[in-house]
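**Student:** Here is my input, please return the structure:
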Amino acid sequence: MTIEEEHRALRGRGEERARLDALLARAASGSSATLVLRGEAGAGKSALLDDAVHRADGFTIARVNGVESEVELAYAVLQQLCAPFVERVDSLPEPQRQALGTAFGFRSGAPPDRFLVGLAVLGLLADAAEAAPLLCVVDDAQWVDTASAQTLAFVARRIAAERIGMLFAVRQGDAGDTESDLFDDLPGLRVPGLADADAEALLEEATVGPLDDRVRSRIVAEARGNPLALLELARDPGAAELSFGSSPGDGRLAARIERGYAQRLERLPADTRRLLLIAAADPSGDVALLWRAAQRIGVPAAAVAPAQEAGLLELGAQVRFRHPLLRSAVVRAATDGERRAAHSALAEAVVGEGEADYRAWHRAQAALGVDGEIAAELEAAADRARARGGWAAAASFLTRSTELTPDPAARAGRALDAADAWMQAGGLERARSLFALAKAGPLRDVDAARAQLIAARLAFASTRGREAPALLLEAASRFETLDPATARDTYLDAFTAALFAGRLADGGGALREVATAIAQRSRPAVPSSACALLLDGFAQLVTSGYAAGVPLLRRALDALRADPLGDDDALRWLWPASRAARAVGDDRSWLELTARSVELARRTGTLTMLPIALTERFTVDLFVGDLPAALAVAAEADAVTEATGRGLSPHIAFLRAAWGGDESRARSLLDANRAEVSARGEGLWLAGTELTSSVFLNAFGRYDEALAVAERAATHPFELGLSTWVYPELIEAASRGEHPETGADALERLTEIARASETEWALGVLARCRALLSEGDDQEVLYRESLERLARTRIRVASARTQLVYGEWLRRQGRRVDAREQLRAALAFFQEVDMAGFAERARRELAATGETARARTVDTTNDLTEQEALIARLAAEGRSNPEIGAQLFISPRTVEWHLGKVFTKLGVTTRRELRSGAATSLQRGLAGV
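**Tutor:** Model (predicted):
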């Protein structure tokens, strides 16, 4: 039987075939599906894939195999999978077209974001599936290169309403074999060994001639139901020894099978073994390359016949081994010299400039000892890999380049580059190992500074706080004389790391320490840019107070609005600038800069920044009182985090729960995340939850609890964007209890901030807080001032909070009619934005005036899900299906599918009707979200 025929002769796989049939049926009907087959080597995963392909009538098939030696080459497997569809690339939106072209080496450009590449592949496959259902099959997925695996896992998570089936096979089970965690969260099916009866039947079919009963029983027992083991043991001329109780001596089944293959290889002619070695050493499976390399070392074409006759190798469109373990056995059976000769022949046989990475890799494998020329080629290959976004490939190239570099200083520098690349690829342990190698070598001044920076970033990547601020600060100081621009950016990184760490940083005073160093560094007498102004403003705010820092921050914010930064600088500086705008109460800058930050992250596909930008924008929309916009941002953040395989931002989830008055959910989120956040050293998250908790407790009139939480947050006054706004919560809570001194101290600090800021938002909130702690006629004057100032801002939440406390004060003065006017307005707003606690408080106060306010009731029979509501909102704004899909990391066909459900729920039939009735329909649809 041929390899394919053997794979189709399936026994005992009824359950597995039923699951595969279900996947094919779903894909054919337009409901995409994914399945990962997991099992030990030889369990029959490949046979099941073959069977699925054979029975996928009417499907377009795209099939690839992971190869162990190919894991170093970025996007190698993905490019093979997409090769039949490359003519469809021009149909993709330009950012996706650029990203995919750069990843595959068709275009030059900046390294593409891997999720933008994933979206491009999703669009490409969805487009291909329009003509006929598509089945994507990836065998030996544990050997798929990292960039390809990340992209395929992304696509598998995002397919929904396309006619696409995705099948993966991953080896696991033997000692030392580990499954790629990139596929862990995908639907899986364990492929077990065969039952004894099925194993005996398969063995009978595979055996030529009679087989002794004792041998048969021992083979079945030895194979433990593994189909490949059964087939290989049946072919093993030494299998008869099993009847006398001989043991293979190694419990690993894969090792036993490999040894069986090795014994079969020994019986082949020398030229055939050399040809097999060349085929095993080449990850591309290119038949033409195999023959060119074979010709260079004098292997005749006739050498392939014995391998084909033994069923070990097939040459079709690509070179195909009987099993990956055979490929491994071929490589292990060869001597070092034979392996180097094979790689050398392949390097000489590679043609075309586009194959330079393959040539460099083969030359590196053929090298004996150090070789500066090959090391330089590998460094160039790493640069090309980085340009395609293949950080894991770049790291591997640089690691081998380091090993081949003869000069100690150059070797240390390349080890540093390799450590940086491994860090970018997420391989922190490999990064630490290469970093240690770099530190042991002689480093030039600039490399020593880079080493300090990489050490700091490794610490930040590992813990998100604690050690990172001090390490980044030291790196920034070393760069001052070497590269002032890098020094400035690193000082910002240090400040940001200290802000993240907050109270949990090592020593507890990281923010002040970093700010002091920034204030004392060498710099021009007059800051030359908005970024320099912002950095100096941060430093002065922390070291000298709001009166010194706020004017600089205000100038920086004005400059950033008037003269926007380029994309690279904006990606680094917009988030801290947005935090500064919130801290000083500059609502105009806060709204504008957060909108710019989200737009930039979307446009550039920078998904490391997008969740952070969306989180800040979510807070903006809540403060503005635009609940549909806030929920749309939350749904987008959910789409991003789902697409990247991570959970929803705990800040957004917690803020939503507290905002809506869901104490049980809020406490659950706190409990679930506090230990992990504390372990990572993210004090900023703790400060945020304290502020949000104090708002929640004030909303429900639990003032003593609110005061305790707010006081705890206020002891860390420079956790930017939070300290400004925790004082009003502290003052309100203190004014309702017997804590006038506590309220007065907080008012003094808020007064300093507001008068330094001189914004209507800050001064309006200050007037409300002064009213809460005043007596007599001054109170009404201050409440009126607060309303007037806040009316000139877009921070509607602050205005409604003033209306509520003003209405409460009026009622207590016996002015019921005047109180109702304020309380009605406050209640209407709180109901509009679903602030349940404050709405209930306003309703109680209205009832105390003699007016009954009914709780809002909404017909929720047509409720939309969050994703449906966001898609409806974007469609109502005039976005096309491809544009919506690009923003939410889904295909245009899935967008169309969701819109069909939206139309049904909202009772509309066209986008025109959706646009004309968007305000009413979407608000109704969002009611139950």
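**Student:** Going by C-alpha atoms from here, please, whenever you check contacts or count neighbours.
**Tutor:** Fine.
**Student:** can you give me the helices in the stretch 51-200 of the chain?
**Tutor:** Listed in chain order, the helices of the stretch 51-200 of the chain (DSSP state H, counting those that start in this stretch) span 76-82, 94-103, 114-128, 146-158, 196-206.
**Student:** how about this one, so we can line them up?
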Amino acid sequence: MLTGRRVERDVLERLIEAVRGGQGRALVVRGDAGVGKTALLDYLADQTSRAECRLVRVAGVQSEMELAFAGLYQLCAPLLDRAEQLPVPQRDALRTAFGLVEGPPPDRFHIGLAVLSLLSAAGGDRPVVCLVDDEQWLDEGSAQVLGFIARRLLADPVGLVFGAREPGAELAGLPELQIDGLADDEARALLDSALTGPLDGRVRDLLVAEARGNPLALLELPRGMSPDELAGGFGLPGAMPLAGRIEDSFLRQLAVMPIATRQLMLLAAADPSGDPSLVWRAADLLDLPKDAGEPAVEAGLAEFGTHVRFRHPLLRSAIYRSAAQTEQRAVHAVLAEATDVVVDPDRRAWHRAQAAVGLDERIAVELEASAGRAQARGGLAAAAAFRERAALLTPDPGRRASRLLTAARAKRDAEAFAAAAQLLDAARAGPLTPLETAGAERLRGQIAGSLGQNRNAGQLLLGAARLFEPLSADLARETHLEALWEIAMWTGDREGLRRDAALAARAAPSAPEPSRAVDDLLDALALRFTEGFTAAVPAMSRALDSLLAMDIGSEAARHLLWSGARPAGCLLTMELSDMHAWQVLTARNVQLARDVGALVPLELGLHHRALFHIHQGELDTAARLLAENDLIRMMTGRLMGAVTGMLLAAWRGDETRAGELIQALTHEVSTRDTEVLVAYAMLAGAVLNNGLGRYELARDCARQAFELDVFGSEPLVVPELLEAASRTGDLGLAGVAVEWLSERASSAPTDWAVGMAARGRALLSEGDAAEAGYRESIECLVRAGFGAQVARAHLLYGEWLRRQNRRSDARVQLRTAYEKLTAMGAEGFAERARQELSAAGETARKRSVGTVTTLTAQEALIAQLARDGHTNLEIAGRLFLSARTVQYHLRKVFTKLGINSRRELRAALPPAVG
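**Tutor:** Below is the predicted model of the structure:
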């Protein structure tokens, strides 16, 4: 029985009841070492069995933190008989991760979806409760996957409970149960229950005070005390931390054991896999007697059954840390010899590395092989750890530096950027070959970009590109493009850096014939940032044609997916005001990212695709894409989906939501070296305030966005600037905007560009010229498919007609604008149209945009996918949910729409949009 802990037990009991009721639950039980986390997990395990739920238990092991998916395998091993029921991509990802089959390295999020599906399927027979003790010692891959799963337990009868001292970032935001020490009366009761003889009152009070309610300390400290000390006159050393005192108590108990027992315990502590056969094979190599473990078992310090278990993880760490380094290396050498090189080569290599005295090339080669196997299974963190250890054991200086560079790349791929930077600094100490030196500088720039240091990243990449120039034209040009991407796309033209980077790119080696899409794009951007828009239009058009002509399934297309070329290509369509190319390229980028399972490119692709649909006037479609984007953004932590969500809220006239997102993004920008996010935040402010008729605020926001000069954003910013400036009488600023639009329309006369320029001239004209401009604008924008701006052109035309006292003509335009804007869900602009229509003599009641808007964005997305014929399993795979959660959302959709089956979705939902 637990002493006290009534509140904690209630929390755990409610969790079991929720899981039995078909609801998913996640909980982090956190507290200091020895405070009782494991005891509470034991209590939960007992209650799980009483409730006839299935129990799966996992423990993180410190020495296994470098073994890919070691913790996850513990969790899944009892459930792998169900793997055949998984969709083939998920099954293959899981088996590859566990090294059961060979295949391309699986993405960790696809592994997570496979485990989620496995747990959901198991829960269908009997509710499942998974306990993960010592989460802080899980390998990184397992921790990431379990954190992924914990955030997606909704309608699955699965409970996932973690015990951790300090939970990792993977568990941030999950519900927590903080475990503190026992109250003094409970502490005395627990201490008395553990005593087998009399205890001096002063010693009792001292133990209770020193233990500070820590149950493990209360139970273990007396065990390390002599009878004389228990009888009185004993004082605990105040300087030693509590965990150290507990470890010291464990060691005092171990000290009275036979030498053979202590050696066996050290063997077990050095290999925490819990495999008794391995421990006993190593024991045989040391000629330890078969009964060497009996004293430890009788004292309750360890178990040697189907698994080797210590009474507490602190006992394991105490045994291992108390051994001299020579003893530690000796036991690792024996364990390596006892490990089957065929069955478990990675564990053998790791033990050999721990046993190494000095540098050893043979072990380094073994570790590199282990790294390759880990990477093939998707274990990026494990691969990085093996590569780092291999580098540190390498005797040859040049090869050592090369391996350090490879290890740094592996750490970067595992998103351990600080560790990657440290290894990179060591690698740069050399000696490196010239090509490796350039690669190291490129990696420095890439790491800086990943950390949001975009200005510094651009400069570092520019330096790397120059180093590549005499060595590899292809690598030089690719790196120049990366530099331009970081500088031009993220930080604008601060201090002339963009022009300097573009000039350097133009001086780079020429592209070979035939040129690649990346070469055409680099040439186009370099010309754009040195000679201006008009001079660069032919080159930008060629680059866009190259991107559109690429085979989506080619290796070149997949390579570009991960580079700056794909998002830069989307911005190029906006720069050229080419609505058709914008549509095609965004659709291809999303499809390619889906096909290869690349989440970061998919997140960016969904951002651009949603942005396209916003300006096409399909706000609900954009919201559905952003709902999918949000699921991914929870995993990647990137910001572009939040940017599009902010613009969507602005177009909808949702002042509260848009304001919250603008404020949050502005705060985020303060921690990053980027201006593109500021530009989009100001664009959102301009759209919002133009819709609400607050033109001075809209003008100020648009002017700030315009002055930042962020590539690709200006065709969206300038129309907002012009409208707001014309409404506030700022004719000088409005004239600048009209001149800008006219240049674009003259140099790249797409329907989008010509239509916006015509509307701009109309805003500053009178009489027949104004009317002709409005009519031309509407005709061009309709041909372009620019639905959102078509509606606003009707609104502006109607407002102008009303001011000319042509009330009948005004009502026609304003009624069209009101209907289009209402159907879009652009409530701010629709209300502006309604008020103008009322002023023109026609009453228009406020209208709802329809029943579908009662659905959340995620429900609408799931409903659309179901309407289009996708099964629950297919929807779950696309949205990284379980099939059971998809069904849960569909039941809510049916209730809200008043329907009973998937067949009725086609009539209840609007037509599908690409």
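**Student:** still on that earlier bit, please produce a markdown table containing the helices of the stretch 51-200 of the first structure, extended by distance to Leu874 of the first structure and mean neighbour count.
**Tutor:** Shown next, in a markdown table, are those (distance: least, C-alpha to C-alpha, whole Å; neighbours: other C-alpha atoms under 10 Å):
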| stretch | distance to Leu874 of the first structure | mean neighbour count |
| --- | --- | --- |
| helix 76-82 | 30 | 21 |
| helix 94-103 | 19 | 24 |
| helix 114-128 | 18 | 25 |
| helix 146-158 | 19 | 24 |
| helix 196-206 | 56 | 17 |
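**Student:** So which of those is nearest His739 of the first structure?
**Tutor:** helix 114-128 (52.4 Å; C-alpha to C-alpha).
**Student:** equivalent range in the second structure for the closest one?
**Tutor:** Under TM-score structural alignment, helix 114-128 of the first structure corresponds to residues 108-122 of the second structure.
**Student:** Next: stretch 184-198 of the first structure.
**Tutor:** So stretch 184-198 of the first structure is aligned with residues 172-186, judged by TM-score structural alignment.
**Student:** what number of residues lie near the counterpart of Gly776 of the first structure in the second structure?
**Tutor:** Aligned against the second structure by TM-score structural alignment, Gly776 of the first structure finds its counterpart in Gly767. A count of neighbours around Gly767 of the second structure, defined by other C-alpha atoms under 10 Å, yields 10.
**Student:** how about the nearest residue to Ala788 of the second structure once chain neighbours are set aside, what does it touch?
**Tutor:** Excluding the flanking residues, the one nearest Ala788 of the second structure by C-alpha to C-alpha, 6 or more residues apart in numbering is Gly617, at 4.2 Å. Gly617 of the second structure makes contact with Phe786, Gly787, Ala788, Gln789, Met824, according to C-alpha atoms under 8 Å, 6 or more residues apart in numbering.
**Student:** Looking for the alignment partner of Gly617 of the second structure in the first structure.
**Tutor:** Using TM-score structural alignment, Gly617 of the second structure pairs with Gly625 in the first structure.
**Student:** Can you tell me how far Ala70 of the second structure is from Ala374 of the second structure?
**Tutor:** 11 Å (C-alpha to C-alpha, to the nearest Å).
**Student:** same deal with Leu795 of the second structure?
**Tutor:** 60 Å.
**Student:** do Trp752 of the second structure as well
**Tutor:** Distance from Trp752 of the second structure to Ala374 of the second structure, by C-alpha to C-alpha: 50 Å.
**Student:** now do Phe109 of the second structure
**Tutor:** In terms of C-alpha to C-alpha, Phe109 of the second structure sits 16 Å off from Ala374 of the second structure.
**Student:** Then Ser273 of the second structure?
**Tutor:** Taken as C-alpha to C-alpha, the span from Ser273 of the second structure to Ala374 of the second structure is 17 Å.
**Student:** so where in the second structure does stretch 375-389 of the first structure end up aligned?
**Tutor:** Under TM-score structural alignment, the match for stretch 375-389 of the first structure is residues 364-378.
**Student:** counterpart of Leu49 of the first structure in the second structure?
**Tutor:** Counting by TM-score structural alignment, the partner of Leu49 of the first structure is Leu41.
**Student:** ditto for Leu614 of the first structure
**Tutor:** So, by TM-score structural alignment, Leu614 of the first structure is matched to Leu606.
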